[in-house]
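Colleague: only geometry, no sequence info:
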């Protein structure tokens, strides 16, 4: 018989992680372990306040789902039993891990896919004063891609400082819903001038319908506006790229289906993450084939990662070892 155990863990960051909505100094994650008495499987999720989540609430959600999971509910049943979010993600990823261990194969073998190839991840620079962001960019100028957090159009000076400090690095700018439409219209041509590859989630959710019909000079990406397949039709009319995250989608099962639909619509795929350990990043590696952007730098932001963790050399992430997940 199955047994499910959930716990929360705190992982200190190397330095404060600052975005438009505030700062954090630790990754407070929820880990689910499911065992059948022989195999021990794990999944990790990050409750996110922006989506009305906190750790106690997510643990309570998981506890409410415990009887069904311990009675044998599978991943497809879980999609019907729980809404998308961190609780479902942690359980879903643990079920993938358990299924792979029980079958004696890797997780990607369960869906007939080849092992994911090593991929290069973005590296995120927290929002700060231009001089501080330039210093961080200088220290990371050899990375293939940097992602800059901004909190308004006034942060253009920080983008300019980063571009000057890392002239050869590809740049993404992430506004985290902090711009108005007028800000976007002013900022977009400047970002093109600075050779920024994409502007992520410029407008607040609920205010981005104005993007439909807007001919942006820079590719726009949806993050907070896209959680599951239910959001894709609206986003496809407003954005050219979408950021798929396991915590938003509520697990790998939904995220795989969402990524397939993203590609079928001809949109660019970005595979993203919340700030967590390698256990949270490992299942997301299955989404990376065909992705234009990969942003799985969570472990690089931690003071220390769990063991075993992902092998990351510079910005290159290797597929997860079986001892970690899947």
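Modeller: On my side now, so go ahead. Everything quoted here is computed from the prediction, not taken from an experiment.

Colleague: From now on I want contacts and neighbour counts done on CA atoms only, so please keep to that.
Modeller: Fine.

Colleague: By residue count, what's the longest strand in the chain?
Modeller: In the chain, taking DSSP state E as the definition, the longest strand is strand 3-19.

Colleague: Packing partners of that strand?
Modeller: Contact analysis of strand 3-19 by 3 or more CA pairs under 8 Å, 6 or more residues apart in numbering; DSSP states H and E lists strand 22-35, helix 55-70 as its packing neighbours.

Colleague: How about the secondary structure of residue 258?
Modeller: With DSSP: H, G, I helix; E, B strand; the rest coil as the basis, residue 258 sits in helix.

Colleague: residues in contact with it?
Modeller: Contact analysis of residue 258 by CA atoms under 8 Å, 6 or more residues apart in numbering lists 228-229, 244.

Colleague: which one of the residues you listed has the most neighbours?
Modeller: Most neighbours among the contacts of residue 258, by other CA atoms under 10 Å: residue 244, with 28 neighbours.

Colleague: Grab the nearest non-local neighbour of it.
Modeller: Counting by CA to CA, 6 or more residues apart in numbering, residue 244 lies nearest to residue 271, which is 5.2 Å off, once chain neighbours are set aside.

Colleague: End to end on stretch 16-30, go ahead and measure it.
Modeller: 20 Å (CA to CA, to the nearest Å).

Colleague: what's the helix or strand for the spatially most central residue of the chain?
Modeller: The C-alpha lying nearest the average C-alpha coordinate of the chain belongs to residue 273 (CA atoms, centre = their mean; 1.7 Å). Using DSSP states H and E, residue 273 falls within no helix or strand.

Colleague: Pretty sure it sits against residue 294.
Modeller: No. Contact criterion CA atoms under 8 Å: residue 273 and residue 294 do not qualify, at 9.2 Å.

Colleague: okay, pairing it with this:
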């Protein structure tokens, strides 16, 4: 295989704010793996919360470049096991794993969802994320992009009133993501009011390690609660099943499609709702997520919708959440430059 790495800086349409950070740009690493006249593409974004930079990922991957290029990939699962053995971070493994699956599917001439024996006839609609901002700007973002499901980022001193005001402007379903900013008491108190305002579920209201608080919430919240920061890798799924109603899997955090497939199955076996979320990836990462859709209850794959300009073609998200799947194999990705 031939390996290539390229850094991109994605420019966002609007400043994106959550409870712990704000940014106008998102750095991302695109990995390509080529062989037999086909090229597969993968992606992983930088992330300060997890201490990941583009430079750190490039350094990791370059340290095993020769072994990667010499690897005889029978299947992406074998390749993933090899990467884990090399001790790479999950973010770097994710970019390589996505590229391997895209290449594998292109060589087979089939999209990944078909290779996994699933059908794309039915799939969940992605939410559209509204970051923390002034009420006026949050309303303006909704009016700019009418959507059937919004994920509302919260973590302020006036969260319930924000949702009340947003509800005045749309009948869409709301999902709330506090990104670890609430306490158990706040979550339990806020939940009835939010449920009355048409909120479907709460995502990661408490700090990732506040298992005692989550146990209180699990038993007393009138809204379902989905784990995000508390569910990073495969080993977290079983513990989350005792404290959450569902899990939000991020490909970058768990290490790509290979472990995500196992996490989805484990979650379903434990009676959890399954969701895959994004980290403001371009169409490269989002097209990989799309291959998992037939297996999911919920999805957050609005990354390309938040960008001023994309860098690739693949899955197309149409008005109000419809999808056009690529006709080529793998994740169906082609780069624009």
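Modeller: Yes, it's here. It should be emphasised that the depicted structure is a prediction, and the values quoted were computed from it without experimental measurement.

Colleague: what's the TM between chain one and chain two?
Modeller: Here the TM-score for the pair of chains, by TM-score structural alignment, normalised by the length of structure 1, is 0.92; 322 aligned residues with a CA RMSD of 1.9 Å.

Colleague: residues contacting the aligned residue in structure 2 for the residue nearest to the centre of structure 1?
Modeller: Taking TM-score structural alignment, residue 273 of structure 1 has residue 278 as its aligned residue in structure 2. Taking CA under 8 Å, 6+ apart, we find residue 278 of structure 2 in contact with 250-251, 285-286, 300-303.

Colleague: In three-state terms, label residue 124 of structure 1 for me.
Modeller: Judged by three-state DSSP, the three-state class of residue 124 of structure 1 is strand.

Colleague: Tally up the residues packed near the residue nearest to residue 65 of structure 2 when sequence neighbours are not counted, please.
Modeller: Leaving out its chain neighbours, the residue that sits closest to residue 65 of structure 2 by CA to CA, 6+ apart is residue 3, at 7.4 Å. Residue 3 of structure 2: 19 surrounding residues under other CA under 10 Å.

Colleague: and for stretch 188-203 of structure 1, what are the contacting residues?
Modeller: Looking at what lies outside stretch 188-203 of structure 1 - CA under 8 Å, 6+ apart - the contacts are 156, 159-160, 163, 170-181, 184, 216-225.

Colleague: which bit of structure 1 covers stretch 250-266 of structure 2?
Modeller: Counting by TM-score structural alignment, stretch 250-266 of structure 2 pairs with residues 245-261 of structure 1.

Colleague: how far is the matching stretch from where the chain is centred?
Modeller: Stretch 245-261 of structure 1 sits 11 Å away from the centroid of its parent chain (CA atoms, centre = their mean, to the nearest Å).

Colleague: Over to stretch 265-276 of structure 2?
Modeller: So, by CA atoms, centre = their mean, the centroid of stretch 265-276 of structure 2 is 15 Å from its chain's centroid.

Colleague: what does stretch 20-39 of structure 1 give?
Modeller: Distance of stretch 20-39 of structure 1 from the chain centroid (CA atoms, centre = their mean) equals 14 Å.

Colleague: Name the residues of it that are buried.
Modeller: Within stretch 20-39 of structure 1, the residues scored as buried using 16 or more other CA atoms under 10 Å are 20, 25-35.

Colleague: which of those lies closest to residue 95 of structure 1?
Modeller: Using CA to CA, residue 34 is the member of those that sits closest to residue 95 of structure 1, with 7.4 Å.

Colleague: if I pick residue 216 of structure 1, what's in contact with it?
Modeller: Residue 216 of structure 1 is in contact with 185, 188, counting by CA under 8 Å, 6+ apart.

Colleague: hang on, the earlier thing: contacting residues around the longest strand of structure 1?
Modeller: So strand 3-19 of structure 1 is in contact with 23-37, 55, 59, 62-63, 66, 69-70, 126-128, 149-151, 176, 276-277, 301-305, going by CA under 8 Å, 6+ apart.

Colleague: What residues of that strand count as buried?
Modeller: For strand 3-19 of structure 1, by 16+ other CA under 10 Å, it's 3-4, 6, 8, 11-13, 16-19.

Colleague: One more: stretch 48-55 of structure 1?
Modeller: Under the neighbour-count criterion of 16+ other CA under 10 Å, stretch 48-55 of structure 1 has 48, 54-55 buried.

Colleague: can you check stretch 291-311 of structure 2 too?
Modeller: Residues of stretch 291-311 of structure 2 classed as buried: 291-307, 310-311 (neighbour count, 16+ other CA under 10 Å).

Colleague: what's the distance between it and the middle of its chain?
Modeller: On the basis of CA atoms, centre = their mean, stretch 291-311 of structure 2 sits 7 Å off its chain's mean C-alpha point.

Colleague: likewise stretch 236-256 of structure 2?
Modeller: Stretch 236-256 of structure 2 sits 12 Å away from the centroid of its parent chain (CA atoms, centre = their mean).

Colleague: Then stretch 266-280 of structure 2?
Modeller: That offset, for stretch 266-280 of structure 2, works out to 10 Å (CA atoms, centre = their mean).
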